[in-house]
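Asker: what follows is a protein structure lacking sequence information:
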């Protein structure tokens, strides 16, 4: 996955900005994840610049994900786990973050059954019947 570190960084930054609020904990998590992906090395200056200059308005999930065709299904799943980790970093999971996770999964070509454990579960009317009674 190291050869895709720039694209992975962009997708993780997209997760950090998904709810329109960037938390320091999310950037800390991204830097930690990148260091781990790089074998414990310090995050290179080029990636730090990318983190500092990332423009969520100019970011295109589909375009970035399309450059990850060389990843295996298992690596794509791992990438979604990293996205979910960034979503969890601020200890607030909202619908925008879940939509972003699902968007990344779709752009990577992963069916829902391969990541449903990472996504929010939306309860329908039948599941809610008698919930507050």
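Answerer: Looks like it arrived, so ask away. What you see is a predicted model, and the numbers here were worked out from it, not measured in a lab. Numbering: from 1, shown residues only.
Asker: every contact and neighbour count from this point should use C-alpha atoms.
Answerer: OK.
Asker: could you point out the helix or strand that follows the longest helix anywhere in the chain?
Answerer: The single longest helix within the chain, with elements called by DSSP state H, is helix 73-89. Sequence order places helix 95-108 as the next helix or strand after helix 73-89, per DSSP states H and E.
Asker: which helices and strands sit right next to that next one?
Answerer: helix 5-17, helix 61-66, helix 73-89 (3 or more C-alpha pairs under 8 Å, 6 or more residues apart in numbering; DSSP states H and E).
Asker: now the longest one against helix 95-108, angle please.
Answerer: Read it as helix 73-89. Here helix 73-89 runs at 170 degrees with respect to helix 95-108, directions being taken by axes from the mean of the first three to the mean of the last three C-alpha atoms, to 10 degrees.
Asker: only the buried residues of helix 73-89, if you could.
Answerer: 76-77, 79-89 (16 or more other C-alpha atoms under 10 Å).
Asker: just send those back as JSON lines, with distance to residue 96 too.
Answerer: Shown next, in JSON lines, are the buried residues of helix 73-89 (distance: C-alpha to C-alpha, whole Å):
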{"residue": "76", "distance to residue 96": "21"}
{"residue": "77", "distance to residue 96": "20"}
{"residue": "79", "distance to residue 96": "18"}
{"residue": "80", "distance to residue 96": "15"}
{"residue": "81", "distance to residue 96": "17"}
{"residue": "82", "distance to residue 96": "16"}
{"residue": "83", "distance to residue 96": "13"}
{"residue": "84", "distance to residue 96": "12"}
{"residue": "85", "distance to residue 96": "15"}
{"residue": "86", "distance to residue 96": "13"}
{"residue": "87", "distance to residue 96": "10"}
{"residue": "88", "distance to residue 96": "13"}
{"residue": "89", "distance to residue 96": "15"}
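Asker: adding another structure so you can compare the two:
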């Protein structure tokens, strides 16, 4: 069982304000620039989650729908054939450095909780609690 979007949203509430402040900054930026920055962070965060999940588990990224993950897997396979497997580690490291620290910490906690859930047969609620504990540690 995967952690639901609703439970993840509840987990994020504590980090939400600090991430939003570090991402958006002051209120003088035009709304389109803020929205673009938030969208880029969302895509970057999803790619970071995918990269961390792919590096640690053969089962894939539990929170990314299979249809999207299959497309990402096809792109990754082509990149691996062309550049070897080292580019993925570099990409994860680059995303980790580029994204705000609290967001990277939250993504890492969610990914670790999902991985633990696969090995320990945890329920969604147990994975949620584990992710909250990891994020607050």
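Answerer: Noted; the coordinates are in hand. Values in this document were obtained by computation on a predicted structure and should not be read as measured data.
Asker: what TM-score do we get after superposing?
Answerer: Overlay of the two chains. TM-score (TM-score structural alignment, normalised by the length of structure 1): 0.41; 80 aligned residues with a C-alpha RMSD of 4.0 Å.
Asker: quick one on the thing from earlier: out of the buried residues of helix 73-89 of structure 1, which is nearest to residue 34 of structure 1?
Answerer: Set against residue 34 of structure 1, the nearest of these by C-alpha to C-alpha is residue 82 (9.7 Å).
Asker: just so I know, which of the helices and strands packed on helix 95-108 of structure 1 lies nearest residue 105 of structure 1?
Answerer: helix 73-89 (6.9 Å).
Asker: helices or strands up against that closest one?
Answerer: So helix 73-89 of structure 1, by 3+ C-alpha pairs under 8 Å, 6+ apart, packs with helix 5-17, helix 24-37, helix 95-108.
Asker: the same query, at a cut-off of 6 Å, please.
Answerer: helix 24-37 (3 or more C-alpha pairs under 6 Å, 6 or more residues apart in numbering; DSSP states H and E).
Asker: next structured bit after the helix it packs on?
Answerer: helix 45-53.
Asker: hang on, the earlier thing: JSON lines for the helices and strands packed on helix 95-108 of structure 1, including distance to residue 126 of structure 1?
Answerer: Below are those laid out as JSON lines (distance: least, C-alpha to C-alpha, whole Å):
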{"stretch": "helix 5-17", "distance to residue 126 of structure 1": "31"}
{"stretch": "helix 61-66", "distance to residue 126 of structure 1": "34"}
{"stretch": "helix 73-89", "distance to residue 126 of structure 1": "28"}
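Asker: closest to residue 28 of structure 1 out of the ones you listed?
Answerer: helix 73-89 (8.6 Å).
Asker: what's the closest one in contact with?
Answerer: 12, 25-26 (C-alpha atoms under 6 Å, 6 or more residues apart in numbering).
Asker: now that helix and helix 5-17, what's the angle there?
Answerer: Angle, helix 73-89 of structure 1 to helix 5-17, by the same axes, to 10 degrees: 40 degrees.
Asker: hang on, the earlier thing: which one of the buried residues of helix 73-89 of structure 1 is nearest residue 49 of structure 1?
Answerer: residue 86 (18.7 Å).
Asker: how much space separates that closest one from residue 127 of structure 1?
Answerer: 29 Å (C-alpha to C-alpha, to the nearest Å).
Asker: kindly report the same for residue 50 of structure 1.
Answerer: Residue 50 of structure 1 sits 44 Å away from residue 127 of structure 1, going by C-alpha to C-alpha.
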